[in-house]
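Colleague: Build me a structure from this.
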Amino acid sequence: MPNGSLEGWLHPDTTDEAEQKQLNLHQRVTILLDVAYALDYVHCHGHAPIVHCDVKPSNVLLDADMVAHVGDIGLARILAEEKYGAGNTLSTCGDIYSYGILVLETVTGKRPINSKFREGLSLREYVELGLCERTMEVVDTRLQFNLENRISADPRSCKTRIDSLVLLLRLGLSCSLELPLSRMPTHVIIKELHAIRESLERMQNMKLENTVM
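Modeller: The predicted model follows:
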């Protein structure tokens, strides 16, 4: 794909790449929505549910228009209808868990295993603590920088963005709950991401209207 993978945008190899590869909040939400639609399709709209089994940033490929496509189906499995939900250890809930971790990685800019975490702390636990104590500290520094530059000039816009970041982190946590049946189904994920994106777009449209006036 012309724009590589989400992995390359979240974790650039060099400083030069980091300066060039900047995903804003709206782009991140849109990419996550594209992935959610892909999972919804393979989980719910075929002859039998298909489990991807390897949802991660390196398998989220970005085309020339930054539309996300879920690639690498080498581990994918079709769930036999008669076994699905009846003791089969493989289920679509596993993809939802991986998707939740993908959401957290996309918002925090940190890999699931990071040397900066305290010993034994996972990305999920890191985000949980952040939501309780210091939400903005767990957000990707590139998103933090953009917010800091906007606070004095446009406090209302910043509040919308911060609220969106909190909702995204909570979405990631909900998708990666320990109990599989407690995780969000894809249609609910899509609904929540649409609401977040629409909120960001309304805010952007209001800014444009105020500029024209």
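Colleague: contacts and neighbour counts: CA atoms only from here.
Modeller: OK.
Colleague: Show me the residue at the heart of the protein, geometrically.
Modeller: residue 103 (2.6 Å; C-alpha atoms, centre = their mean).
Colleague: wait, doesn't residue 187 sit right on residue 40?
Modeller: Yes - when contacts are counted by C-alpha atoms under 8 Å, residue 187 is listed as touching residue 40 (6.9 Å).
Colleague: Look at those two and report which has more neighbours.
Modeller: Between residue 187 and residue 40, counting by other C-alpha atoms under 10 Å, residue 40 is the more crowded of the two (21 against 13).
Colleague: OK, contacts around that one?
Modeller: Residue 40 makes contact with 186-187, according to C-alpha atoms under 8 Å, 6 or more residues apart in numbering.
Colleague: And residue 188, how close does it get to residue 174?
Modeller: For residue 188, the distance to residue 174 equals 11 Å [C-alpha to C-alpha, to the nearest Å].
Colleague: Tell me the secondary structure at residue 104.
Modeller: Three-state call for residue 104 (DSSP: H, G, I helix; E, B strand; the rest coil): helix.
Colleague: The residue nearest to it when sequence neighbours are not counted is in what secondary structure piece?
Modeller: For residue 104, ignoring the flanking residues on the chain, the nearest one in space by C-alpha to C-alpha, 6 or more residues apart in numbering is residue 172 at 5.4 Å. Element membership for residue 172 (DSSP states H and E) is helix 155-175.
Colleague: how about this one, so we can line them up?
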Amino acid sequence: MPKGSLHDWLYASEGTSRLNYIQITNILADVASALDYLHNHCVPIVVHGDLKPSNILLDDEMVAHVGDFGLARFLGTTSYQNSSTGIRGTIGYAAPEYGLGSDMTTNGDVYSFGMLLLEVMTRKKPTDDVFNEGYSLHKFASMALPDHVMDVIDLNILNIYQGVCEADAQKIEECLASTIKIGVSCSVDSPSLRMNMEKVVHELHRIQNTLPNIEV
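Modeller: Predicted coordinates:
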């Protein structure tokens, strides 16, 4: 893709342009919409199984596309096989139940999306050295809710909003908290408690509709 991968933008060298919050929200909404289509509108249902920043590709218009379906599986077909053992390359993004031998499911993709979202918003990888002994990216983000979200956000994404009025700053902080809540809700350990991708799309569209109305 002309603009490379999401990973390229997240970890670009110092001094190069970084993604701002509007761009990030648009990218997350693109990815969520793609997963919603795969999970809820495809027959048979498709589980991607390898969602991570390097597999999110950006075109000339900075529209995000989900790539690399090498681990993808179709649900509800006779050709489906238990393939959780093929997730070795997605350490940090793979749902915890896969480590227990569970089948690949759409809930596993939701978990991966949640971790991807939190990585994009905090610029901390799920495999960062700081996360060990029960301390994780999910816990790092969830502990910041609801009043300390600004402490965990990668401030590079806020450069477009420098100097906004107090009222708009409050709106931005509320949107940031809502975004982090989505990531936390998607990445809980229990598959049945994770947010449905259809709701994720709805919430991200609500945030998208709020941000352009803020004076910059």
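Colleague: TM value for the aligned chains?
Modeller: The TM-score (TM-score structural alignment, normalised by the length of structure 1) is 0.84; 195 aligned residues with a C-alpha RMSD of 2.2 Å.
Colleague: ok, the residue nearest to residue 104 of structure 1 - contacts?
Modeller: Counting by C-alpha under 8 Å, 6+ apart, residue 172 of structure 1 has contacts 99-104.
Colleague: ok, of the residues you listed, which one's closest to residue 1 of structure 1?
Modeller: Taking C-alpha to C-alpha as the measure, residue 102 is the one of these closest to residue 1 of structure 1, at 19.4 Å.
Colleague: Next, the contact list for residue 67 of structure 1, please.
Modeller: Here residue 67 of structure 1 is in contact with 31, 34 (C-alpha under 8 Å, 6+ apart).
Colleague: distance of the residue mapped onto it from structure 2 from residue 1 of structure 2?
Modeller: Using TM-score structural alignment, the equivalent of residue 67 of structure 1 in structure 2 is residue 63. Separation of residue 63 of structure 2 from residue 1 of structure 2 (C-alpha to C-alpha): 10 Å.
Colleague: which stretches of structure 1 form helices?
Modeller: 6-10, 15-20, 25-44, 92-108, 123-133, 141-150, 155-175, 186-212 (DSSP state H).
Colleague: I'd like these written out as a markdown table, with distance to residue 76 of structure 1 added.
Modeller: Output for these, formatted as a markdown table (distance: least, C-alpha to C-alpha, whole Å):
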| stretch | distance to residue 76 of structure 1 |
| --- | --- |
| helix 6-10 | 20 |
| helix 15-20 | 32 |
| helix 25-44 | 10 |
| helix 92-108 | 10 |
| helix 123-133 | 25 |
| helix 141-150 | 33 |
| helix 155-175 | 20 |
| helix 186-212 | 17 |
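Colleague: Could you single out the most deeply buried of these?
Modeller: helix 92-108 (a mean of 25; mean count of other C-alpha atoms under 10 Å).
Colleague: what span of structure 2 lines up against it?
Modeller: Under TM-score structural alignment, the match for helix 92-108 of structure 1 is residues 106-122.
Colleague: distance from that stretch to structure 1 after superposition?
Modeller: Taken over the aligned residues, the distance from stretch 106-122 of structure 2 to structure 1 averages 0.6 Å (mean C-alpha distance after the TM-score superposition for structure 1).
Colleague: And whatever residue of structure 2 lines up with residue 155 of structure 1, how far from residue 136 of structure 2?
Modeller: Under the alignment (TM-score structural alignment), residue 155 of structure 1 maps onto residue 166 of structure 2. Using C-alpha to C-alpha, residue 166 of structure 2 is found at 33 Å from residue 136 of structure 2.
Colleague: Same check on residue 105 of structure 2?
Modeller: 22 Å.
Colleague: Which of the two has more residues huddled nearby?
Modeller: Taking other C-alpha under 10 Å, residue 105 of structure 2 and residue 136 do not tie; residue 105 has more neighbours (22 against 18).
Colleague: Which position in structure 1 pairs with residue 40 of structure 2?
Modeller: Match for residue 40 of structure 2 (TM-score structural alignment): residue 44.
Colleague: Quick check: its match vs residue 186 of structure 1, distance?
Modeller: For residue 44 of structure 1 relative to residue 186 of structure 1 (C-alpha to C-alpha), the value is 9 Å.
Colleague: and what of residue 11 of structure 1?
Modeller: 26 Å.
Colleague: swap in residue 21 of structure 1?
Modeller: With C-alpha to C-alpha as the criterion, residue 21 of structure 1 and residue 186 of structure 1 are 29 Å apart.
Colleague: swap in residue 9 of structure 1?
Modeller: 24 Å.
Colleague: before we move on, back to that, what about the match of helix 92-108 of structure 1, distance to the chain center?
Modeller: In terms of C-alpha atoms, centre = their mean, to the nearest Å, the centre of stretch 106-122 of structure 2 is found 4 Å from the chain centre.
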